[in-house]
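Engineer: sequence and computational prediction follow.
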Amino acid sequence: MASSSKRSWSMSTLPLDLIEEIFYRTPAESLVRAKPTCKEWYALVTSKRFIYYHLDRSPKRFIRTVDTVQILDPVTRTRSDSPIPNAFQEPYEIDTLVYCDGLMLCMCGHWSTFREEERYAHLAIWNPVLRQIRWIKPSKCFTCSDYYGIGYDSKKKCRDGYKILRFSDRRYDHWDFDYDGEPEVEVYEFKTRSWRSLDDAKVDWHVDIACKGVAVRGNMYWRAQKERTYILGFDFSVERFKDVCFSPPSAYDSYLACFDGDRLSLLQQDEESREIVVWVTDKLTDVDVSFTKYFTVSRPDVPALLFCSETAHPVYFIGKHKRIIAWSEGTEGERGTFCVFFTLYEIDESGLRKQTETERDSGHCSCRSFLCGYVYVPSLVPLP
């Protein structure tokens, strides 16, 4: 057949609904590059309906920020690295992240020393895929004793009206200085770019220092303690804290995560036996919520996810078929000469299935980051 009679083929000749289905299966990073191709593709990729449906269908990854922005794909077991944005270079290093809809709420500061001028923190909202960053101005000040959450009114059909929650826990404040009337609890609305104090909300609990908050369906959840350990929630629809349910009693190391999109999971591991117990809640929309034991792993090959008290706490999520996907930090060697390594584990009821070392670094102390990383789904959600 003559070359002139051959029919050329390209995606631009496909029906738009078929292109849309292909795009749903395409990583967000690739869709950013596809946006300028034509007006139809740009309109599709930037539409709110497409953005959130694509987000709900996208697989989980892990993110970590130390020397680079590291995004780890637990399926392909590959890691991509990109430079830390200039906005987060010295003196505003990222200390802690809170995730919601592909948006990262970044608590920034310089924590290597405890000089008085470093008692204040800085806050930013960041979408790593879109490379968008916006600094949030405080009503008074942000401090190293603050906890944060990010969410939206879950009673509305569309996910907009994002808000930030800030509350303070003074247990670890070693500085004797006046906060000059700083609100104990306040909410920031992106629409108005302003903070509102919740005067009737009082902080009478202690948040688990290893739990920086889990976002589920627009609300935030932490492990907290008063008389006993329980799950503390904040509903952005009504702007109220709520006691969700008691946490299973245990002397084990405990870690909280989102499960199945609308529930919580709690992973507990015994330091000595290394036995792992995974609990899950009912749907968080239910009136009565409680934890149920999901499965237990009692095998001799199970690794310690928290290597030692000096290493960062692990990050995990529960995959299909009762499978734990965890990213953990460990160390080797003597103090002063040791190296830090990071391992991706895949564990199920039969024990350790796979493990892959993703990084080894002999140049840095393991305590630079309190948490190993964060569960993260890249998204096209623009900054609110």
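Structural biologist: Structure received.
Engineer: could you use CA atoms for every contact and neighbour count after this?
Structural biologist: Fine.
Engineer: what about G109, how many residues close to it?
Structural biologist: 23 (other Cα atoms under 10 Å).
Engineer: that one and G373, how far apart?
Structural biologist: 17 Å (Cα to Cα, to the nearest Å).
Engineer: what do you get for V302?
Structural biologist: 20 Å.
Engineer: the more surrounded of those two?
Structural biologist: G373 (26 against 20).
Engineer: wait, isn't the more buried one in contact with R64?
Structural biologist: Yes. Assessed by Cα atoms under 8 Å, G373 is found in contact with R64 at 4.6 Å.
Engineer: spatially nearest residue to V238 (excluding sequence neighbours)?
Structural biologist: Leaving aside its chain neighbours, V238 sits nearest to D153 (8.0 Å; criterion: Cα to Cα, 6 or more residues apart in numbering).
Engineer: just say helix, strand or coil for that neighbour.
Structural biologist: Following DSSP: H, G, I helix; E, B strand; the rest coil, D153 is assigned to coil.
Engineer: can you report how many residues lie near it?
Structural biologist: With other Cα under 10 Å as criterion, D153 counts 20.
Engineer: quick one, what contacts it?
Structural biologist: 159-162, 218, 235-238 (Cα atoms under 8 Å, 6 or more residues apart in numbering).
Engineer: which residues of the protein fall in helices?
Structural biologist: 16-24, 28-34, 39-45, 48-57 (DSSP state H).
Engineer: related to what we said a few turns ago, just the ones of the contacts of D153 in strands?
Structural biologist: D235 (DSSP state E).
Engineer: just put the contacts of D153 in CSV and tack on distance to S8 and neighbour count.
Structural biologist: Listed next are the contacts of D153 as CSV, based on distance: Cα to Cα, whole Å; neighbours: other Cα atoms under 10 Å:
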residue, distance to S8, neighbour count
R159, 41, 17
D160, 42, 16
G161, 46, 17
Y162, 46, 18
G218, 46, 24
D235, 54, 18
F236, 52, 24
S237, 52, 16
V238, 56, 10
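Engineer: tell me which of the contacts of D153 is nearest to L267?
Structural biologist: Set against L267, the nearest of the contacts of D153 by Cα to Cα is G218 (22.1 Å).
Engineer: also this one, for the comparison:
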Amino acid sequence: MVTVMELPNFHGGNQSLSDLPVEVLCEIFLKLPMRSLLSCKCVCKSFDELIKSPTFIASHVNHNSSSKTNTSCSVSILVIDGNYRDRSEHILIGTKDNSVTSIRRVRQSNPLTIPTSVIGSCNGLFCASLEMIGEQWGSHIILWNPVTRDNRYLPKPKIDAPERQLFPVFAFGYSPQSNEYKVVRFISYYSSGNITLPSPSDVFIMQIEVYKMSTDSWTVLDAKALPCDGPDHMSLESDPFLPLHFGHSTRTLFLKGAFHWLAVNPKNVTDVCVAVVAFDLEREELKLNSILEPRRILHAKKGQLEVINDLLGLIVPHSPTEYPPDFDIWLMNDYGNRESWTKHYVVEQSTGFARPCGYFKDDLLLMVDNDTDNSLFFYNLHTQERMYIFKYGQFYYEHSCSYVETLVPVSKRNVVAENADKVMNRQC
């Protein structure tokens, strides 16, 4: 039986831990490892109510997000076994002092054990698409918290896209202004259904809808034309729809309250010009961040966006025909100013055919090599050293993101009452 710890009282008698002020208890709980914190919920009712209160959960999220020691890298891979059957695995990689300290697998909260494809992670929550046989990717979405084993199945999106649609783009994030978790879904297609060779008279259509966890519902947005101040071949015509097309492999990143993507002109998908498009999560508005001029940043269309040292970054191949390939890393020093793009790093490779997956922290770039030794490793941008995570069998990289452990509730039954803060002062 778990009992409340008694503390020595130098003025005589004993004092229980529950007699401490709530502020002191919160400070103690914030510094505990997650497993110990969960154990404290079983000590007594007041501890349980305090730890699951909105105020403490918010403080715990802020504490873990600002602490580098509590940040892990979440990686999703598709593993191929000896019988050529595939399964998705989600791995958490802990690092400290430029060394891998732990590797553990995330246990999904999906009781149906259906294969999932991770869309993103935010404040300890994962958002993933359930891969249902015979249905389009992204038709069934789940949110889950690996720590609490809590999950929520989202209602089916409202927009029914044509079967021959372009690949849907999803994003998952949190807006602190409205204290709202949101999932954004972009569906785009050409009116003729011809994805590869649209005709000049073809109409490009993009539809956007947003899910809010507080209302547990989707809202369809009005996809208005996006003002574009770039070169002539990137300017708007008379088309009332968004003029930019997100590629299948486009990486979504979150910076300064907005999601960012690389996009091209759907009227001329072979054009080398590419733009950075942002979606403000609070205002739910699209905007053009910058045009990447091909004469200055070569091969930008083949690049990927990253958040590097709190700056908007772009990783591009130094030369698409070079083997092994090197990569240039550009940073936007002044957010929103396209003239401030500056090349900061060069990733040089003497062997192998590794490609960058994403920037983690402390100048560590996550990379995968599926060509020579089938390995996953961190590449130090300053020392150019490789820190191998593992050398697996046959696997394919799918997704990576930063992850912190939190107690953020997901299921509706775990929503705490509005007066939860008051009960924190109750005694055991």
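Structural biologist: Here it is on my side, so go on. Remember, it's a predicted structure, so these values are computed and weren't measured experimentally.
Engineer: so after superposing, what's the score?
Structural biologist: After superposition, the two chains reach a TM-score (TM-score structural alignment, normalised by the length of structure 1) of 0.72; 338 aligned residues with a Cα RMSD of 3.8 Å.
Engineer: can you put the helices of structure 1 in TSV and add mean neighbour count and distance to D95 of structure 1?
Structural biologist: TSV is the format used below for the helices of structure 1 (neighbours: other Cα atoms under 10 Å; distance: least, Cα to Cα, whole Å):
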stretch	mean neighbour count	distance to D95 of structure 1
helix 16-24	14	33
helix 28-34	15	25
helix 39-45	15	32
helix 48-57	16	26
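Engineer: reformat those helices as TSV; add distance to K242 of structure 1.
Structural biologist: What follows is the helices of structure 1, written out as TSV (distance: least, Cα to Cα, whole Å):
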stretch	distance to K242 of structure 1
helix 16-24	36
helix 28-34	34
helix 39-45	37
helix 48-57	26
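Engineer: looking at the ones you listed, which is closest to V278 of structure 1?
Structural biologist: It is, among these and with distance given as Cα to Cα, helix 48-57, at 23.8 Å.
Engineer: would you map the strands across the stretch 201-350 of structure 2?
Structural biologist: In the stretch 201-350 of structure 2, the strands defined using DSSP state E, counting those that start in this stretch lie at 204-212, 217-221, 245-246, 253-255, 258-264, 274-280, 285-292, 304-308, 311-317, 327-332, 341-347.
Engineer: other SSEs contacting the last one?
Structural biologist: By that I understand strand 341-347 of structure 2. On a contact count with 3 or more Cα pairs under 8 Å, 6 or more residues apart in numbering; DSSP states H and E, strand 341-347 of structure 2 meets strand 327-332.
Engineer: how close does the strand it packs on sit to structure 1?
Structural biologist: Strand 327-332 of structure 2, aligned to structure 1 and superposed, deviates on average by 2.3 Å (mean Cα distance after the TM-score superposition for structure 1).
Engineer: quick one on the thing from earlier: so which of the strands of the stretch 201-350 of structure 2 gets nearest V106 of structure 2?
Structural biologist: Nearest to V106 of structure 2, of these and by Cα to Cα, is strand 253-255 at 21.7 Å.
Engineer: for the residue lying closest to D86 of structure 2 once chain neighbours are set aside, what are its contacts?
Structural biologist: The spatially closest residue to D86 of structure 2, leaving aside those adjacent along the chain, is I80, at 4.5 Å (Cα to Cα, 6+ apart). By Cα under 8 Å, 6+ apart, the residues touching I80 of structure 2 are 86-87, 393-395.
Engineer: mind checking how far I80 of structure 2 is from T101 of structure 2?
Structural biologist: In terms of Cα to Cα, I80 of structure 2 sits 26 Å off from T101 of structure 2.
Engineer: please apply the same query to H260 of structure 2.
Structural biologist: 31 Å.
Engineer: neighbour-wise, which of the two wins?
Structural biologist: Between H260 of structure 2 and T101, counting by other Cα under 10 Å, H260 is the more crowded of the two (27 against 11).
Engineer: which residue lines up with the more buried one in structure 1?
Structural biologist: By TM-score structural alignment, H260 of structure 2 lines up with Y221 in structure 1.
Engineer: just T406 of structure 2 next, same as before
Structural biologist: So, by TM-score structural alignment, T406 of structure 2 is matched to S379.
Engineer: which ones are touching that match?
Structural biologist: So S379 of structure 1 contacts 28, 51, 54-55, 101-103, 127, 129 (Cα under 8 Å, 6+ apart).
Engineer: now check R196 of structure 1 against structure 2: what is it aligned to?
Structural biologist: Alignment note: R196 of structure 1 maps to T219 in structure 2; criterion TM-score structural alignment.
Engineer: same question, D73 of structure 1
Structural biologist: Using TM-score structural alignment, the partner of D73 of structure 1 in structure 2 is G94.
Engineer: in contact with that match, which residues?
Structural biologist: Contacts of G94 of structure 2 by Cα under 8 Å, 6+ apart are 71-73, 100-103.
Engineer: got a list of what the residue mapped onto I164 of structure 1 from structure 2 touches?
Structural biologist: Counting by TM-score structural alignment, I164 of structure 1 lines up with V183 in structure 2. The neighbours of V183 of structure 2, taking Cα under 8 Å, 6+ apart as the test, are 170-173, 210-212.
Engineer: so can I have JSON lines of the residues you listed showing distance to I389 of structure 2?
Structural biologist: Listed next are the contacts of V183 of structure 2 as JSON lines, based on distance: Cα to Cα, whole Å:
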{"residue": "F170", "distance to I389 of structure 2": "28"}
{"residue": "A171", "distance to I389 of structure 2": "27"}
{"residue": "F172", "distance to I389 of structure 2": "27"}
{"residue": "G173", "distance to I389 of structure 2": "27"}
{"residue": "V210", "distance to I389 of structure 2": "36"}
{"residue": "Y211", "distance to I389 of structure 2": "35"}
{"residue": "K212", "distance to I389 of structure 2": "36"}
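Engineer: including distance to F241 of structure 2 and neighbour count, could those go into JSON lines?
Structural biologist: Shown next, in JSON lines, are these (distance: Cα to Cα, whole Å; neighbours: other Cα under 10 Å):
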{"residue": "F170", "distance to F241 of structure 2": "19", "neighbour count": "21"}
{"residue": "A171", "distance to F241 of structure 2": "20", "neighbour count": "22"}
{"residue": "F172", "distance to F241 of structure 2": "23", "neighbour count": "25"}
{"residue": "G173", "distance to F241 of structure 2": "25", "neighbour count": "23"}
{"residue": "V210", "distance to F241 of structure 2": "18", "neighbour count": "22"}
{"residue": "Y211", "distance to F241 of structure 2": "21", "neighbour count": "21"}
{"residue": "K212", "distance to F241 of structure 2": "24", "neighbour count": "16"}
